[in-house]
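[1] Below is the sequence, then the predicted model.
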Amino acid sequence: MPDRLWTLEETAEFLAIPVSTLYKLNHKRTGPRFFRVGRHCRYDPRDVLAWLQGPSCQPN
């Protein structure tokens, strides 16, 4: 298990994208897997790294 889950803001900062883009990816269900903790989204860092290595994030 990771030490802790990342917040939406921490995940967006790690990915170097605006928080609004991460919200859009969540809405489309095309972004990294996330968990709802009450009203908040939380991300497992391992899921974020796996998503980056997936087919939707291949370099052009």
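    Yep, that arrived.

[2] Every contact and neighbour count from this point should use C-alpha atoms.
    OK.

[3] What's the local residue count around Pro32?
    Pro32 sits with 20 neighbouring residues when counted by other CA atoms under 10 Å.

[4] what's the helix or strand for it?
    Secondary structure here is read from DSSP states H and E; on that basis Pro32 sits in neither a helix nor a strand.

[5] this is the comparison structure:
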Amino acid sequence: MMDRLLTVDEAAEQLGTTSRFPRRLIAERRIRFVRVGRHVRIPASALSELIERGTVEPRRS
């Protein structure tokens, strides 16, 4: 099954940030992305992976 490809603005909306943040992630190669002609798209699963990598679990006492 093919992953949904998000625009930079859609990715930013899902992350709750401005479009500048996903553009920086792309420029720094910190997130997977797809070039479609001159357009850049971010697979929805790449956002999930980014969130999972950044998730910090609470300490257990």
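    Thanks, I have it. This structure is a prediction, so every number in the text was calculated from the model and none was measured.

[6] my guess is Arg4 of structure 1 is in a helix, correct?
    No. When DSSP: H, G, I helix; E, B strand; the rest coil is applied, Arg4 of structure 1 is found to be coil, with no helix at that position.

[7] what's around the counterpart of it in structure 2, how many residues?
    Aligned counterpart of Arg4 of structure 1 in structure 2: Arg4 (TM-score structural alignment). In terms of burial, Arg4 of structure 2 registers 11 neighbours under the definition other CA under 10 Å.

[8] All the strands of structure 1, in order from the start?
    All strands of structure 1, identified by DSSP state E, fall at 6-7, 35-37, 40-43.

[9] With distance to Trp51 of structure 1 as extra columns, can I get those strands in JSON lines?
    Converted to JSON lines, the strands of structure 1 look like this (distance: least, CA to CA, whole Å):
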{"stretch": "strand 6-7", "distance to Trp51 of structure 1": "15"}
{"stretch": "strand 35-37", "distance to Trp51 of structure 1": "15"}
{"stretch": "strand 40-43", "distance to Trp51 of structure 1": "11"}
